[in-house]
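Student: got a predicted structure here, sequence first:
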Amino acid sequence: MQNKQVIHILEDDDLHRARLSSLVYGLGWHAEIYSDTSEFLRILPSGGLVLVRENPEGGAIEELLAALKSRGSWMPVIAFAGSANATTIVQAVFDGALDFLVLPISAPELLSAVGRALDRAGDVFAMRQRHALATAQVAALTPRESEVLAALVDGKTNKDIGQDLGISVRTVEIHRMNMLGKLGAKSSADAVRIGYDAINAGHLA
């Protein structure tokens, strides 16, 4: 792990913010501090890892990552809180946090959490690239071709698709052939993978 790793700390409590900053510097990293998400987003740094306090009612992680996505950005995020139950932790991870820590955080805990997050960040970034590519590919399809692709992802046959859409099997085959060409897919299985990535990116019904 590089000593110049930047940790962005989003914490509204001055004392906790100071303690976390001291911890980060003690590990040989650089800390940037923000009182809240809006201050962080105004600056919107281009790199590093975010350490953000989760709200007691949840939602802070989801809000932060949604705001980053709307700006075409993503950063690895570790959530923390003064206390947490299993439900809170699971929800934070579901919302996109790569790890969850409970205050007070020790140096070994933070070191391990950052290491795990950075290891996972590469996989997440690769997934985001696949989703972005799939989104661009699906955008080239006609509405009918998109429907055919979505049906293929659902495992439907040409006959099923034709019945659902009220068109002939031959017409389905034509749409399917055109769709494969536009996606640059070598096979239906390849198209299904692209469609699945597009669905996960929220760009295919």
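Tutor: Great, that's in hand.
Student: please count neighbours and contacts with C-alpha atoms only from this point.
Tutor: OK.
Student: where do the strands sit along this structure?
Tutor: 6-10, 30-34, 49-53, 77-81, 99-102 (DSSP state E).
Student: any chance of those in JSON lines, plus distance to residue 62?
Tutor: Shown next, in JSON lines, are the strands of the chain (distance: least, C-alpha to C-alpha, whole Å):
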{"stretch": "strand 6-10", "distance to residue 62": "14"}
{"stretch": "strand 30-34", "distance to residue 62": "18"}
{"stretch": "strand 49-53", "distance to residue 62": "11"}
{"stretch": "strand 77-81", "distance to residue 62": "11"}
{"stretch": "strand 99-102", "distance to residue 62": "14"}
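Student: how about JSON lines for these, with mean neighbour count and distance to residue 93 added?
Tutor: As requested, the strands of the chain are exported to JSON lines (neighbours: other C-alpha atoms under 10 Å; distance: least, C-alpha to C-alpha, whole Å):
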{"stretch": "strand 6-10", "mean neighbour count": "22", "distance to residue 93": "17"}
{"stretch": "strand 30-34", "mean neighbour count": "18", "distance to residue 93": "22"}
{"stretch": "strand 49-53", "mean neighbour count": "24", "distance to residue 93": "13"}
{"stretch": "strand 77-81", "mean neighbour count": "24", "distance to residue 93": "8"}
{"stretch": "strand 99-102", "mean neighbour count": "20", "distance to residue 93": "7"}
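Student: between strand 77-81 and the longest helix anywhere in the chain, find me the angle.
Tutor: For the chain, the helix with the greatest residue count under DSSP state H is helix 107-139. Between helix 107-139 and strand 77-81, the angle comes out at 130 degrees (axes from the mean of the first three to the mean of the last three C-alpha atoms, to 10 degrees).
Student: name the helices or strands packed onto helix 107-139?
Tutor: With contacts taken as 3 or more C-alpha pairs under 8 Å, 6 or more residues apart in numbering; DSSP states H and E, helix 107-139 sits against strand 77-81, strand 99-102, helix 169-183, helix 188-200.
Student: most tightly surrounded among the ones you listed?
Tutor: Most buried of the helices and strands packed on helix 107-139 by mean neighbour count (mean count of other C-alpha atoms under 10 Å) is strand 77-81; its value is a mean of 24.
Student: just how off-centre is that one within its chain?
Tutor: How far strand 77-81 lies from its chain's middle: 15 Å, per C-alpha atoms, centre = their mean, to the nearest Å.
Student: take a look at this one as well, against the first:
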Amino acid sequence: MDNKRLIHVVDDEDAIRRSAGFMLKTSGFAVSTWTSGVEFLKNVKNVETGCILLDVRMPEMDGLEVQQRLSERGVAMPVVVLTGHGDVSIAVRAMKAGAVDFIEKPFEKAVLLSAIEAAFEKITDAEGRASRAADAAVLIAALTSREQDVLKGLAQGLPNKTIAYDLGISPRTVEVHRANLMTKLNVRSLSEALRIAFAAGVNG
């Protein structure tokens, strides 16, 4: 293998393996594809370190289970989780378990590449975790208590309606708080907001 950064694409859908593989290869990455989490786990001790692009919904063993097994075996490769629409609560669980990011299918190239860059930063920057936690805590502290409540709800994977019910406010008000906290945290996506929340120890 040359010095290209390696991506392990673990997905039971042939179309996803092909499209993601092509997109990543044309972006300068080396790609290794796996048809299931079980297959990947069987071979993981012999594979080269890289970023794992892991589908959540697979037969035999789902992505969360694969992620847990990797963790149990001490495999520290960063994981980016691929989810179908509406799997946000699953994606939140994956991020709590250490995934770098989650991406909803069908994914855009820029979103995928951004998540993968974050994953490779994790490989090279493990010691930066403490400083990121401190930075995240400063950002969270700048939120109002109500915005922090909404963020905690999001960190639990709850939809806006449930957060609204729990806090005794309207779903529209939750949307306003959510928009405000995204602006204050200077993020554009829920996964970025959650990354800051989890770095600061907000677990809902």
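Tutor: Nice, thanks for sending it over. This one's a predicted model, so the numbers in the text were calculated from it and none came from an experiment.
Student: TM-score of the superposed pair?
Tutor: The TM-score (TM-score structural alignment, normalised by the length of structure 2) is 0.53; 124 aligned residues with a C-alpha RMSD of 2.6 Å.
Student: figure out how far the longest helix of structure 1 is from the centre of its chain.
Tutor: Centroid separation between helix 107-139 of structure 1 and its chain, computed with C-alpha atoms, centre = their mean, is 7 Å.
Student: mind listing what's buried in it?
Tutor: The neighbour-count check on helix 107-139 of structure 1 (16 or more other C-alpha atoms under 10 Å) flags 110, 113-114, 117-118, 121, 124, 128, 130-131, 133-135, 137-139 as buried.
Student: tell me the one among those residues nearest to residue 68 of structure 1.
Tutor: Nearest to residue 68 of structure 1 among the buried residues of helix 107-139 of structure 1: residue 128, at 12.7 Å, using C-alpha to C-alpha.
Student: for residue 84 of structure 1, give me its contacts.
Tutor: By C-alpha atoms under 8 Å, 6 or more residues apart in numbering, the residues touching residue 84 of structure 1 are residue 102.
Student: map it across to structure 2 for me.
Tutor: Aligned counterpart of residue 84 of structure 1 in structure 2: residue 86 (TM-score structural alignment).
Student: circling back: can you redo the helices and strands packed on helix 107-139 of structure 1 as JSON lines with distance to residue 147 of structure 1?
Tutor: Converted to JSON lines, these look like this (distance: least, C-alpha to C-alpha, whole Å):
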{"stretch": "strand 77-81", "distance to residue 147 of structure 1": "35"}
{"stretch": "strand 99-102", "distance to residue 147 of structure 1": "37"}
{"stretch": "helix 169-183", "distance to residue 147 of structure 1": "10"}
{"stretch": "helix 188-200", "distance to residue 147 of structure 1": "10"}
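Student: of the ones you listed, which is nearest residue 52 of structure 1?
Tutor: Minimum separation from residue 52 of structure 1 across these (C-alpha to C-alpha) falls at strand 77-81, 5.1 Å.
Student: how close does the closest one sit to structure 2?
Tutor: Compared with structure 2 after fitting, strand 77-81 of structure 1 deviates on average by 0.6 Å (mean C-alpha distance after the TM-score superposition for structure 1).
Student: so what touches stretch 118-126 of structure 2?
Tutor: With contacts defined as C-alpha under 8 Å, 6+ apart, stretch 118-126 of structure 2 is touched by 50-51, 77-80, 100.
Student: export those residues to TSV and tack on distance to residue 29 of structure 2?
Tutor: Formatted as TSV, the contacts of stretch 118-126 of structure 2 follow (distance: C-alpha to C-alpha, whole Å):
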residue	distance to residue 29 of structure 2
50	10
51	10
77	16
78	15
79	16
80	15
100	18
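Student: closest one to residue 22 of structure 1 among the strands of structure 1?
Tutor: strand 30-34 (8.4 Å).
Student: now do the closest one: which elements does it pack against?
Tutor: Packed against strand 30-34 of structure 1 by the contact rule (3+ C-alpha pairs under 8 Å, 6+ apart) you find strand 6-10, helix 14-26.
Student: can you add distance to residue 181 of structure 1 and give those back as JSON lines?
Tutor: Output for these, formatted as JSON lines (distance: least, C-alpha to C-alpha, whole Å):
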{"stretch": "strand 6-10", "distance to residue 181 of structure 1": "44"}
{"stretch": "helix 14-26", "distance to residue 181 of structure 1": "51"}
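Student: return the most buried member of these.
Tutor: Counting by mean count of other C-alpha under 10 Å, strand 6-10 has the highest mean neighbour count of these, with a mean of 22.
Student: can you list contacts of it?
Tutor: Residues contacting strand 6-10 of structure 1 (C-alpha under 8 Å, 6+ apart): 17, 20-21, 24, 29-37, 40, 47-53.
Student: any idea what residue 194 of structure 1 aligns with in structure 2?
Tutor: In structure 2, no residue is matched to residue 194 of structure 1 (TM-score structural alignment).
Student: could you report the neighbour count for the equivalent of residue 96 of structure 1 over in structure 2?
Tutor: Using TM-score structural alignment, the partner of residue 96 of structure 1 in structure 2 is residue 98. Neighbour count for residue 98 of structure 2, taken as other C-alpha atoms under 10 Å: 18.
Student: for the residue nearest in space to the middle of structure 2, which residues are in contact?
Tutor: Nearest residue to the geometric centre of structure 2 (C-alpha atoms, centre = their mean): residue 101, 1.8 Å. By C-alpha under 8 Å, 6+ apart, residue 101 of structure 2 lies in contact with 79-81, 95, 115, 191-192, 195.
Student: all good on my end, thank you.
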